[in-house]
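Enquirer: My questions concern the predicted model and sequence given below.
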Amino acid sequence: MADFTATVYQNEFLPDGGTDVHAIVTIDCSGAGTAGQTGSGAAGEIIIIDTSGSMGQSAMAAAKEAAQAALAEIVDGTYFAVISGNGAAFLAYPLVQSGPAMVPMDDGTRREAAEAISRLRSGGGTEISTWLDMAGVLFTSVPEVVQRHAILLTDGENNEPGPVLDEAIARATGFYQCDCRGVGVDWKVEEIRRIAQALLGTVDIIPSPEQMAAEFEAMMRQSMSRGVASANLRVWTPQGAQILFVRQVSPTVEDLTNRRTVVNDLTGDYPTGAWSDESRDYHVAVRLAAKAVGQEQLAARVQLAIGDEVKTQGLVKAKWSDDSEQTTRIDPQVAHYTGQTELAQAIQEGLAAKAAGNEELATTKLGRAVQLAKETGNEEATSKLRKVVDVEDEDAGTVRLKKTVEKADEMALDTASTKTTRVRKQ
């Protein structure tokens, strides 16, 4: 049985006339168990392999090896399927014409699936909307599967109008989760990130084909460790309050504000997906009506709920004070994650400006990113930024764009932009 705990970090004191309350809520989960093994319903896994013509011989061979490595990590009893995707989606395994289009994993089906993968060949274009839609159809064919997860691999730009992909993403949103990986440098980070963020997954670059197998193995192992199929962050605020935003800020920055579903007039749920034994941080910001000095109010009740069952909660409070020492203090957790969120935005805006040829804006944004990475102790971001810019003054954020940059280094910086670090222990 999974156990959840909540811890709230905030400065609850507001100045006279103050209205905005910020808090970081840390949710810890332990005892999550294994996907599909906790009695809450079956788990399902779909491996989506890009088999378009751009994959070529070496990437195709590595992709097949990676898919087979992922198969080895799927726990027996888990329903699974394999999709081959190019200008359309094809069910590579199981080879069925009707009925359930996913089968339980065992030694026999694992061997059959590996053989089916070995027969895949590359050819055709890339229409990812068809891949996402087929995954939805496969999951729908097995109603007992309640925990739905896919791995998607691509190596190239999608050959569809943006709205076509967006509509497919919308159909999949809330139905299954998807971790996305791009191999090489011919795919668009922003395009694949849209899929991953909407489907509560991760996005990353696999620079070279030989790294695929280890990455697929790790992703599937992580998915199998998520014994909690689905949970919501449930936020109650008092009458008249306004929720400014709800964001996941660790391990990655993900804005959940517009994902709210109404529980009642004062309460909304925000999706968090499946859980393993892990810790996540959420930044909740609420605007209240100002009260007189000396008064206090409950600003928010932040809960972790599985279905209708609340597993844990943290209380966000507000107290009005005329003591400037109390009201001007910024909680270290709030300050840290505010900087991390700005860092992600600065990196993405800087790279977009660079791609558009606006070197002045790119230099400003990436310089600010260097400064924020230093301030928040994000060493991974600092390391990746230094492959794109020459740093003259880290504290001031003074940089120069490098004359020559490997495209893979830019893409690695882009995909890692939303990854955060936690507050350093003093």
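Expert: Sure thing, it's come through. Numbers count the residues shown, from 1 in each chain.
Enquirer: alpha carbons only for contacts and neighbour counts from here, please
Expert: Fine.
Enquirer: Tally up the residues packed near the closest residue to Tyr282 other than its chain neighbours, please.
Expert: Distances taken as Cα to Cα, 6 or more residues apart in numbering put Gln248 closest to Tyr282, at 4.3 Å, once the chain neighbours are dropped. Residues lying near Gln248 (other Cα atoms under 10 Å) number 23.
Enquirer: which residues of the stretch 251-400 of the chain fall in helices?
Expert: 324-327, 332-355, 359-376, 379-385 (DSSP state H, counting those that start in this stretch).
Enquirer: and among these, the most buried is which?
Expert: Sort the helices of the stretch 251-400 of the chain by mean neighbour count, taking mean count of other Cα atoms under 10 Å, and helix 359-376 sits at the top with a mean of 22.
Enquirer: what's the angle between that helix and helix 332-355?
Expert: Using axes from the mean of the first three to the mean of the last three Cα atoms, to 10 degrees, the inter-axis angle of helix 359-376 relative to helix 332-355 is 160 degrees.
Enquirer: From the contact counts, what lies against helix 359-376?
Expert: helix 332-355, helix 379-385, strand 398-401 (3 or more Cα pairs under 8 Å, 6 or more residues apart in numbering; DSSP states H and E).
Enquirer: Just put these in JSON lines and tack on distance to Glu157.
Expert: Shown next, in JSON lines, are the helices and strands packed on helix 359-376 (distance: least, Cα to Cα, whole Å):
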{"stretch": "helix 332-355", "distance to Glu157": "16"}
{"stretch": "helix 379-385", "distance to Glu157": "23"}
{"stretch": "strand 398-401", "distance to Glu157": "26"}
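Enquirer: before we move on, the earlier item: from Leu152, how far out is the residue nearest to Tyr282?
Expert: 23 Å (Cα to Cα, to the nearest Å).
Enquirer: related to what we said a few turns ago, nearest approach to Tyr9 belongs to which of the helices of the stretch 251-400 of the chain?
Expert: For these, the distance to Tyr9 is smallest for helix 332-355, at 6.5 Å, taking Cα to Cα.
Enquirer: which helices and strands does that closest one pack with?
Expert: strand 20-30, strand 242-250, helix 359-376, helix 407-415.
Enquirer: ok, and here's another one to check against it:
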Amino acid sequence: MDTTNPANPDRPETTGSSTDPAIGVDLAVSQQKYLPAGGGAQELHAVVTVRVSGAAGAAPGPALAEVLVVDCSSSMDRPPEKFREAKKAAVAALQLLPDGTPFTVVAGTHEAAAAYPPGGAMAVADDTTRAAATAAVHELVAAGGTCLGRWLDLARRELAAQSTPIRHTLLLTDGRDEHGHFLPLTGVLASCAGQFVCDAWGIGTDWDARLLLEVARSLHGGADAVRVESDLAERYRRLVRGLLAKTVPELTLTVGSLAPGAHLRYVKQTFPHEGPMTPEPDEPHAFVTRAWGEELRRFHVCLAVDPEGERRDQDLLAAEVAVRLPAGSGVVPPAPQPLVVHWTDDPALSGLTDGQVAHARVWEELGTAVADATDAYHRRQHDRAEALLGRAVALAQRAGARRLLDELGRLVEIHDADTGRVTLRPHVDPVDFQHLMTASSHTTHGPDGSAPAGPPRQGGELVPCPECHRRYPARSRFCGNCGAAMGASS
């Protein structure tokens, strides 16, 4: 779970802040409010930024309950270094758990068993239990199959009795859910939703990125993998340190006060991980986010709005976004922020593009290109895979996604990143596509602030986009069709 706080955070136009002296919650909206009045129903897009500050060390006593799931399937011992490094990583995580932290180590095969403590309640971390758990991890044997549903169901049952505000599972696997029929994953994820956060990791060469992403997105965590087994212990240490800094168990993002005729299309998280948000079953405009420390997250909100019967050339409230905190948290929520629509007949105004929204939509297209390229390659449609990977390179270049460009460079020779001119490499390791998919879920921060919303240059000059050639106002910083930089000054 990434807890990176950008070194140069943005301050968009409209903001609201918490007044709590210990923990602060800020809420900001960046959007392009001008929409064409004559085009019928339109989509209104906004990027909502939520920032939590002052949270490190704010909660008294143990804030975390942890379940460590170690894949003990037979394949983990091929080669032996893989299982050995997985054990080292689990021990590294155990050693960082503060005294008083409830924890369990789960040995995962086609079944699930508590390796430590062996049955009953979770252990409580201290020198004695950490040492005993370390010994239990070293005694683990790789023998059996893989059933992630059973692993996660045991984690749910172990964590259910815990009162700590942050409940977390760290899951590692080297394979696919080959014995998932014993306890189908879909049903288990539904029962686990809202009960704990899960970070899912891959190791070796046969893991399934889509499987890890399904788990992580359903359970509000992240999906990642290591190429070199010996890197896993340090990655685990980094992740656990981030977990220990998380003291706010949840925040709820709400979209309310919708204008007549408006309805919510979707909410997606766009930073630091990309993925859809699922509304609460009894509250369709509320989206729970889990486990916050001092960090910033961004969300893409899309509304359907209709100009029929609405006034032209003035700001109108389309909806209102707000942040709700758990009862008794003692944290004052920030002021709600409006999502505004301004219906106009001026194409120069409706053609303006918000930089943060454009960045979010580039990442959406990037994720689609990566997934489609992976499918095309596995169907042996190599020409199509090459074209899609070239598109992904151009989008990654535009998004400033250095890690993703490195992953793409393993699959294609990049001749021109800006235009996406690439050649598929003759010898591709299939696991590189899995690393590419997990990497594509880790997004970049994007531009600070939003594009200017004032009048365009004199005469409403229109210029062609350098990528798709669709004409947009000269003042636009990004093309509203494909997201390309238009080169205009702020």
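Expert: Looks like it came in fine. What you see is a predicted model, and the numbers here were worked out from it, not measured in a lab.
Enquirer: returning to what we had before: now do the same for the residue nearest to Tyr282 of structure 1: its match in structure 2.
Expert: Using TM-score structural alignment as the criterion, Gln248 of structure 1 maps onto Gln269 of structure 2.
Enquirer: How about Tyr9 of structure 1?
Expert: That one, Tyr9 of structure 1, aligns with Ser30 by TM-score structural alignment.
Enquirer: Now its match. Nearest residue, chain neighbours left out?
Expert: Val47 (5.3 Å).
Enquirer: Report the contact partners of the one you found.
Expert: Residues near Val47 of structure 2 by Cα atoms under 8 Å, 6 or more residues apart in numbering: Val29, Ser30, Gln31, Arg298, Phe299, His300, Val301, Gln356, Val357, Ala360.
Enquirer: can you check Ala59 of structure 2 too?
Expert: Neighbours of Ala59 of structure 2 in contact, by Cα under 8 Å, 6+ apart: Thr247, Val248.
Enquirer: mind checking the SS state of it?
Expert: The three-state assignment at Ala59 of structure 2 reads coil, by DSSP: H, G, I helix; E, B strand; the rest coil.
Enquirer: Next, work out how far apart the aligned partner of it in structure 1 and Met1 of structure 1 are.
Expert: In structure 1, the residue equivalent to Ala59 of structure 2 is Thr38, according to TM-score structural alignment. Using Cα to Cα, Thr38 of structure 1 is found at 8 Å from Met1 of structure 1.
Enquirer: What's the match for Thr164 of structure 2 in structure 1?
Expert: In structure 1, Thr164 of structure 2 lands on Val145 (TM-score structural alignment).
Enquirer: To what extent is its match buried, counted in neighbours?
Expert: If we define neighbours as other Cα under 10 Å, then Val145 of structure 1 has 20 of them.
Enquirer: my read: the match of Gln248 of structure 1 touches Cys302, true?
Expert: No. Contact criterion Cα atoms under 8 Å: Gln269 of structure 2 and Cys302 do not qualify, at 11.7 Å.
Enquirer: I'd like the distance between the equivalent of Val293 of structure 1 over in structure 2 and Ala37 of structure 2.
Expert: Under the alignment (TM-score structural alignment), Val293 of structure 1 pairs with Arg312 of structure 2. Arg312 of structure 2 sits 7 Å away from Ala37 of structure 2, going by Cα to Cα.
Enquirer: In terms of packing, which of these two has more residues around it?
Expert: Taking neighbours as other Cα under 10 Å, Arg312 of structure 2 and Ala37 compare with Ala37 leading, 22 against 15.
Enquirer: contacting residues around the more buried one?
Expert: Taking Cα under 8 Å, 6+ apart, one finds Pro307, Arg312, Trp343, Thr344, Asp345 in contact with Ala37 of structure 2.
Enquirer: hmm, 7 Å instead?
Expert: Pro307, Trp343, Thr344, Asp345 (Cα atoms under 7 Å, 6 or more residues apart in numbering).
Enquirer: try Glu413 of structure 2
Expert: With Cα under 7 Å, 6+ apart, Glu413 of structure 2 has these contacts: Val422, Thr423, Leu424, Arg425.
Enquirer: Likewise for Val286 of structure 1?
Expert: Val286 of structure 1 touches Asp20, Val21, His22, Ala241, Gln242, Ile243, Leu244, Ala299, counting by Cα under 7 Å, 6+ apart.
Enquirer: just to revisit the earlier point, what is the aligned counterpart of the residue nearest to Ser30 of structure 2 in structure 1?
Expert: Checking TM-score structural alignment: Val47 of structure 2 goes with Ile24.
Enquirer: if you skip the residues just before and after it, what's nearest to the one residue sitting closest to the centre of structure 2?
Expert: When Cα atoms, centre = their mean is applied to structure 2, the residue found nearest the centroid is His273 (2.0 Å). Leaving aside its sequence neighbours, His273 of structure 2 sits nearest to His442 (Cα to Cα, 6+ apart; 4.7 Å).
Enquirer: Where does stretch 421-430 of structure 2 end up in structure 1?
Expert: Against structure 1, stretch 421-430 of structure 2 falls on residues 398-407 (TM-score structural alignment).
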